[in-house]
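Peer 1: Task: produce atomic coordinates for the following.
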Amino acid sequence: MELRNKYYGRGNDEKFSLDKYLTKSELQIICQTRFDSNELEELRDCYVFASFTGISMYDLLVMQDYDIYNLATRTFIKYYQYKTGMFRTVRLFDIPLAIIRKYRGKFGQNQILPVSRFRGIGGPRKALNLLREIACSCGINKTLTFHVAHRTFMKTILLDNEIEFQLVQMICCKNVEQSKIEELDMRQLVKKIRKMKMQFN
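Peer 2: Just a heads-up that it's a prediction; the model follows:
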């Protein structure tokens, strides 16, 4: 319980202080805000995707359609995680799947997200500048980064939906076997995210 409380932002060295992740209401505002600029809308969708998967910006840049696979009624993405040098398997829930469907086939045969404008020199800096615009447009007084998106996945999507800390470790850990991720019983979380999807629409 003490370890779990640490991740809920208690104590002097909180791992999840409020400025390090987005709350459910803040994430909902970002999802529902309309943008006049295509690049703002596209980056917002990438950011929401990262907030529901914990995937870093760098890894999003190189993901391809063939990284996605189905197992029974569930959909996963298996990708090479640049930071750890290992493969990671992530369950894709309704909102990330809706984002993939939105962009599939629009930016090349295998590209699943609109990330091409953020590749190369200056791409990450451009993304950070646009994230500032997104935060300002949404009235969110936080510095948006993809590290914040990763923490949002752990805190708001998993822990706040009563996913046990040990299970969160399995979902987010770099060295869990693919088969163990595939076997996780996440039916309750799926139901809760479906309700969130209705709110975000």
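
Peer 1: switch to C-alpha atoms for all contacts and neighbour counts from now on
Peer 2: Will do.

Peer 1: If we go by neighbour counts, what in the helix ranked longest in the chain is buried?
Peer 2: Assignment by DSSP state H gives helix 123-138 as the longest helix of the chain. By neighbour count on 16 or more other C-alpha atoms under 10 Å, the buried set for helix 123-138 is A127, L128, L130, L131, R132, I134, A135, C138.

Peer 1: next one: stretch 168-183
Peer 2: Result for stretch 168-183 [16+ other C-alpha under 10 Å]: buried residues V168, I171, C172, K174, I181, E182.

Peer 1: Also stretch 58-69?
Peer 2: Result for stretch 58-69 [16+ other C-alpha under 10 Å]: buried residues Y58, L60, L61, V62, M63, Q64, D65, I68.

Peer 1: run this one through as well so I can compare:
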Amino acid sequence: MEELKAIENKEFENEMLKQVKELFLFSCYTGLAFADLLSLKPENIFTANDGMKWIKTSRAKTGTPVYVPLLKQAISILNIYNQDAEYIFPSTTNQNINRGLKIISEICEIKKHLTFHLARHTFATTITLMNGVPIESISKMLGHTKLSTTMIYAKVTQSKVAMDMAMLQQKMNENE
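Peer 2: Alright, predicted model coming up:
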């Protein structure tokens, strides 16, 4: 999480790095794969009856429908981009994004090897799983048809196990 905050808090004057940062963070907060992010159109964003904004799209890789509720961080990034264009985000290559992420990781002094796919992994673990979102919901948002696929992303970390057990203990204490 601290690496994510380091990227979020860093201001870039270079337009290319600014765009790489925004696309990477958008994926961190939505779980969208690179191809799905680039194919996102304004009509893929809708507001539900409760006022919450959602992404409704299909995975480029499998055609599986995906519905993702938008967190405020993702909405802020979305608002930067032209909603009147055919595609929300400007076209680029995965190679260019990963090149930019290498520079960003050096500037932010992040030791991890950053790739765009790591954003999807971050969504599955740091953003959702570590905050108590059930694995079944994460699986749906990632567009996985099998829970076993999601389990690859969402390795249950020791801190998650500790957190879950602390919550269980608290519930058991309340029932005494």
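
Peer 1: what TM-score do we get after superposing?
Peer 2: The TM-score (TM-score structural alignment, normalised by the length of structure 2) is 0.76; 145 aligned residues with a C-alpha RMSD of 1.8 Å.

Peer 1: which ones among the buried residues of stretch 58-69 of structure 1 are found in helices?
Peer 2: In helices, judged by DSSP H, the following of the buried residues of stretch 58-69 of structure 1 are found: Y58, L60, L61, V62.

Peer 1: For the second one, which residues are in contact?
Peer 2: The neighbours of L60 of structure 1, taking C-alpha atoms under 8 Å, 6 or more residues apart in numbering as the test, are L113, V115.

Peer 1: between the buried residues of stretch 58-69 of structure 1, which is closest to H147 of structure 1?
Peer 2: Closest approach between these and H147 of structure 1, by C-alpha to C-alpha: Y58, at 11.0 Å.

Peer 1: Okay, the closest one and R125 of structure 1: tell me how far apart.
Peer 2: According to C-alpha to C-alpha, to the nearest Å, Y58 of structure 1 stands 12 Å off from R125 of structure 1.

Peer 1: tell me the centre residue of structure 2?
Peer 2: In structure 2, the residue lying closest to the centroid (C-alpha atoms, centre = their mean) is C28, at 2.5 Å.

Peer 1: Return the residue of structure 1 aligned against that residue.
Peer 2: In structure 1, the residue matched to C28 of structure 2 (TM-score structural alignment) is S51.

Peer 1: circling back: can you name every helix or strand that the longest helix of structure 1 contacts?
Peer 2: Here helix 123-138 of structure 1 touches helix 24-32, helix 38-51, going by 3 or more C-alpha pairs under 8 Å, 6 or more residues apart in numbering; DSSP states H and E.

Peer 1: Turn these into CSV, including distance to Y7 of structure 1.
Peer 2: Output for those, formatted as CSV (distance: least, C-alpha to C-alpha, whole Å):
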stretch, distance to Y7 of structure 1
helix 24-32, 16
helix 38-51, 17
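
Peer 1: For K10 of structure 2, see how far away the residue nearest to L71 of structure 2 when sequence neighbours are not counted is.
Peer 2: The spatially closest residue to L71 of structure 2, leaving aside those adjacent along the chain, is Y29, at 6.7 Å (C-alpha to C-alpha, 6 or more residues apart in numbering). For Y29 of structure 2, the distance to K10 of structure 2 equals 17 Å [C-alpha to C-alpha].

Peer 1: ok, residues contacting stretch 134-142 of structure 2?
Peer 2: Residues outside stretch 134-142 of structure 2 that contact it (C-alpha under 8 Å, 6+ apart) are 31-32, 66-68, 124, 128-129, 145-147, 149-151, 154.

Peer 1: now, which of those residues sits nearest E86 of structure 2?
Peer 2: Once C-alpha to C-alpha is applied, the member of the contacts of stretch 134-142 of structure 2 that ends up nearest E86 of structure 2 is L32, at 18.2 Å.

Peer 1: re earlier: are any of the contacts of stretch 134-142 of structure 2 buried, and which?
Peer 2: Buried among the contacts of stretch 134-142 of structure 2 by 16+ other C-alpha under 10 Å: G31, L32, V66, Y67, V68, A124, T128, L129, T150, A154.

Peer 1: any idea which helix or strand carries the alignment partner in structure 1 of L118 of structure 2?
Peer 2: Applying TM-score structural alignment, one finds that L118 of structure 2 aligns to V148 in structure 1. Element membership for V148 of structure 1, per DSSP states H and E: helix 146-152.

Peer 1: residues in structure 2 aligned with the helix or strand following that helix?
Peer 2: Downstream of helix 146-152 of structure 1, the first helix or strand assigned by DSSP H and E is helix 165-172. Residues 135-142 of structure 2 are where helix 165-172 of structure 1 lands when matched by TM-score structural alignment.

Peer 1: Please identify the most buried of the helices and strands packed on helix 123-138 of structure 1.
Peer 2: Highest mean neighbour count of those: helix 38-51, a mean of 21 (counted as mean count of other C-alpha atoms under 10 Å).
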